[in-house]
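Participant: Just to be clear, the model below is a prediction. Sequence and coordinates:
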Amino acid sequence: MDKVACIVDFSIIIPAYNEKDYLFATIDAIQLATRKLVEESDVGVETIVVDNNSVDGTAEIARSKG
């Protein structure tokens, strides 16, 4: 999948350790909450998940969300 470069105006950083059960919903909630801002203005938003060596699949979920 090709990534399109954009200017990021702010970043949302999620520290995570064994958060598999909550991460998918958390990222979805962030995307929903920022969608209107992104669509209605010229604002670039990125979400970064910082995985602290989880063993439950947290990193895989973060990767699957893009």
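Facilitator: Structure's in. What do you need? Numbers count the residues shown, from 1 in each chain.
Participant: switch to C-alpha atoms for all contacts and neighbour counts from now on
Facilitator: Fine.
Participant: Strands of this protein, start to end?
Facilitator: Across the chain, reading from the start of the chain, the strands by DSSP state E fall at 10-16, 45-51.
Participant: list the buried ones in the first one?
Facilitator: Pointing back at strand 10-16 there. Within strand 10-16, the residues that qualify as buried by neighbour count (16 or more other C-alpha atoms under 10 Å) are A16.
Participant: So which elements touch it?
Facilitator: Other elements packing on strand 10-16 under the criterion 3 or more C-alpha pairs under 8 Å, 6 or more residues apart in numbering; DSSP states H and E are strand 45-51.
Participant: Okay, one more to line up with it:
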Amino acid sequence: MDNGIGMYPEQVKEINKALESYQETTAMGLGLAIVSMVIHEHKGSISLTSKLDEGTDVKIILNIYKGEQYE
């Protein structure tokens, strides 16, 4: 859990959407959308829980493969 500003529930639901920004910032709003896309491409999962003014907890699950590597 970070100790940042947290997110509104509607923000958590829209993490897969690029260019969503809920605060005045110079950020492009791509971070979590890209992370989510990469995780899903690798057959993983991402979940967020957030409390406004307290922070956000991000859980990422990826499989570990043993044996032959993909080429």
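Facilitator: Ah, there it is. From a predicted model like this one, the values you see are computed outputs, not experimental measurements.
Participant: Got a TM-score for the two of them?
Facilitator: TM-score of the superposed chains, computed with TM-score structural alignment, normalised by the length of the first structure, equals 0.33; 38 aligned residues with a C-alpha RMSD of 3.8 Å.
Participant: quick one on the thing from earlier: distance to S64 of the first structure for the strands of the first structure - can I get that in a markdown table?
Facilitator: Compiled in a markdown table, these are given as follows (distance: least, C-alpha to C-alpha, whole Å):
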| stretch | distance to S64 of the first structure |
| --- | --- |
| strand 10-16 | 15 |
| strand 45-51 | 12 |
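Participant: These: which one's closest to L32 of the first structure?
Facilitator: Between L32 of the first structure and those, the shortest gap by C-alpha to C-alpha is with strand 45-51, which sits at 12.1 Å.
Participant: Identify all contacting residues around that closest one.
Facilitator: When contacts are defined by C-alpha atoms under 8 Å, 6 or more residues apart in numbering, strand 45-51 of the first structure is touched by residues 8-17, 27, 34, 38, 58-59, 62.
Participant: Skip the chain neighbours and tell me the closest residue to A59 of the first structure.
Facilitator: Residue nearest to A59 of the first structure in three dimensions, not counting chain neighbours: D51, with 6.2 Å by C-alpha to C-alpha, 6 or more residues apart in numbering.
Participant: ah, wrong one, I meant S47 of the second structure
Facilitator: Closest residue in space to S47 of the second structure, ignoring its immediate chain neighbours: K59 at 5.2 Å, by C-alpha to C-alpha, 6+ apart.
Participant: Looks to me like the one you found is in a strand.
Facilitator: Yes. When classified by DSSP: H, G, I helix; E, B strand; the rest coil, K59 of the second structure is found to be part of a strand.
Participant: OK, contacts around it?
Facilitator: When contacts are counted by C-alpha under 8 Å, 6+ apart, K59 of the second structure touches I46, S47, L48.
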